[in-house]
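Undergrad: One predicted model, sequence on top.
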Amino acid sequence: MTNTENVVLRNAKYHELDEKANIIYKFVTTYNDYIKTAHDYGTGEIINMVEVHTLTVIEENPGITVTDVALHWNRTKGAVSQIVAKLEKRGLIFRKKEDGNAKNVHLYVTDKGEFLSKAHKAYDIKELTWADKMLRQGFTTEEIVIFYKIMDRYTELLDLPRPE
């Protein structure tokens, strides 16, 4: 194979792979914008998806620590601490030192936080049911199941070391 033919094949392969990568990139950037947009989940409280999902993890796991929330969402403790501080400032959660150790800080929702978390769950049921219905207009159940398996595996791949 000549050098010119090699370049042509390499360019064709790049464009084939780039087309696929652009689908993922467009999804990720669009979804990232969506999760950062503040919503009213039916309580009058305006909050973004990252914050409300963090609130719900705390509501469903009373006494959870910042470290455990960070592990749950694959985020740094610093990033989670910032979200937790916002939730606390809004009166949605509180911190409680336990076991006589100042480092053992556990998180709990307030009544207001519990109300918002439950409203968020109802909102998500409605939204996710709608999204599932829309997907089923163009895909079979088997294709949708495979899509979620692929997304899960792709997420795992992002944490793997890259080949040299």
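TA: Here it is on my side, so go on. Numbering: from 1, shown residues only.
Undergrad: alpha carbons only for contacts and neighbour counts from here, please
TA: OK.
Undergrad: Doesn't Gly42 belong to a strand?
TA: No - assessed with DSSP: H, G, I helix; E, B strand; the rest coil, Gly42 is coil; it does not lie in a strand.
Undergrad: Could you give the number of residues near it?
TA: By other C-alpha atoms under 10 Å, the residues close to Gly42 number 14.
Undergrad: Check Thr56 too.
TA: 19.
Undergrad: who touches the residue nearest to it when sequence neighbours are not counted in this structure?
TA: In space, and not counting its chain neighbours, Thr56 is closest to Ser117: 5.1 Å by C-alpha to C-alpha, 6 or more residues apart in numbering. Ser117 sits next to Val52, Leu55, Thr56, Glu59 when contact means C-alpha atoms under 8 Å, 6 or more residues apart in numbering.
Undergrad: and with 10 Å instead?
TA: 41, 43, 52-60, 92, 109, 111, 123 (C-alpha atoms under 10 Å, 6 or more residues apart in numbering).
Undergrad: Any quick ChimeraX command for the buried ones out of the residues you listed?
TA: ChimeraX command restricting the contacts of Ser117 to the buried ones, with burial defined by 16 or more other C-alpha atoms under 10 Å:
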select :41,52,53,54,55,56,57,58,59,92,109
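Undergrad: Below is an additional structure, to be compared with the one above:
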Amino acid sequence: MSTNEIIKATIHENFIQFLHQKEQYESRLAGVFLEELQKLAELGVSINMTELHTIACIGEQEPINVTSIAEKMDLSKGNTSKITAKLLAAGWVRKTQLSDNKKEVYFRLTAAGKKLFAYHDELHNKEQMRMYEFLDKYSESELDFIKRLFGDIADLYR
């Protein structure tokens, strides 16, 4: 096996290890988040990350319709409709119509949805700061490479 092939195999092994650690981290974070969610909502709620990110999308863009949510989240309109129906039934979002367009349905967050959105935003900000502090040890050229690498990895798994 050539040196190049050995390096590629090591990179692949490290990537798989990264994915496993990421899954464990997200599981721990989800557990902490659900504990906080239960405190905020004062009930045991089952919510997945896609639903949570749909709440975030609505909170950032409200009022927003299903088509726009689907486009921003890169989901099908059918899947987005199912998610918004579940969020509506759970009391996280409400339907509205604009005064100049009574045909189109838009979504806004309820008071409970706004609390969840704020908590989610706080978690994202903490994680972003953690990542920025981690990346501080790299030079600009290394950061450019890392940016390209992660962009290429995202394209690989699309």
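TA: Now that the structure is in, tell me what you want to look at. No experiment lies behind these values; they were computed from the predicted model shown.
Undergrad: So which bits of the strand or helix carrying the residue nearest to Thr56 of the first structure are buried?
TA: Assigned by DSSP states H and E, Ser117 of the first structure belongs to helix 111-136. Of the residues in helix 111-136 of the first structure, Gly113, Glu114, Leu116, Ser117, Lys118, Ala119, His120 count as buried by neighbour count, 16+ other C-alpha under 10 Å.
Undergrad: Pick the one among those residues closest to Lys86 of the first structure.
TA: Nearest to Lys86 of the first structure among the buried residues of helix 111-136 of the first structure: Gly113, at 12.1 Å, using C-alpha to C-alpha.
Undergrad: Now do the helices in the second structure.
TA: Assigned by DSSP state H, the second structure shows helices spanning 3-41, 49-61, 66-73, 77-90, 111-135, 140-156.
Undergrad: returning to that earlier point: Glu19 of the first structure: which of the contacts of Ser117 of the first structure is nearest?
TA: Top of the list for closeness to Glu19 of the first structure, among those and by C-alpha to C-alpha, is His53 at 32.0 Å.
Undergrad: My read is that the closest one contacts His120, right?
TA: Yes - His53 of the first structure is within contact range of His120, at 8.2 Å (criterion: C-alpha atoms under 10 Å).
Undergrad: which residues touch the residue nearest to the spatial centre of the second structure?
TA: Closest to where the C-alpha atoms of the second structure average out (C-alpha atoms, centre = their mean) is His53, at 4.5 Å. Counting by C-alpha under 10 Å, 6+ apart, His53 of the second structure makes contact with Gly59, Met73, Phe117, His120.
Undergrad: how much space is there between it and Ala9 of the second structure?
TA: 34 Å (C-alpha to C-alpha, to the nearest Å).
Undergrad: again with Lys72 of the second structure
TA: 35 Å.
Undergrad: what does Ala85 of the second structure give?
TA: For Ala85 of the second structure, the distance to Ala9 of the second structure equals 45 Å [C-alpha to C-alpha].
Undergrad: Same check on Thr96 of the second structure?
TA: The value you get for Thr96 of the second structure to Ala9 of the second structure, if C-alpha to C-alpha is used, is 53 Å.
Undergrad: Among the two, which residue is more densely surrounded?
TA: Thr96 (15 against 12).
Undergrad: How about that one: what's its closest non-neighbour residue?
TA: Distance criterion C-alpha to C-alpha, 6+ apart; nearest residue to Thr96 of the second structure, sequence neighbours excluded, is Tyr106 at 5.1 Å.
Undergrad: my read: that neighbour touches Val66, true?
TA: Yes - Tyr106 of the second structure lies in contact with Val66 (C-alpha under 10 Å); the separation is 7.3 Å.
Undergrad: joint contacts of the two?
TA: Ile58.
Undergrad: how many other residues sit next to Thr80 of the second structure?
TA: By the criterion of other C-alpha under 10 Å, Thr80 of the second structure has 23 neighbours.
Undergrad: I meant Glu88 of the first structure, not that one.
TA: When neighbours are counted by other C-alpha under 10 Å, Glu88 of the first structure comes out with 19.
Undergrad: Show the contacting residues for it.
TA: Neighbours of Glu88 of the first structure in contact, by C-alpha under 10 Å, 6+ apart: Leu55, Gln82, Phe94, Arg95, Leu107, Tyr108, Val109, Thr110, Gly113.
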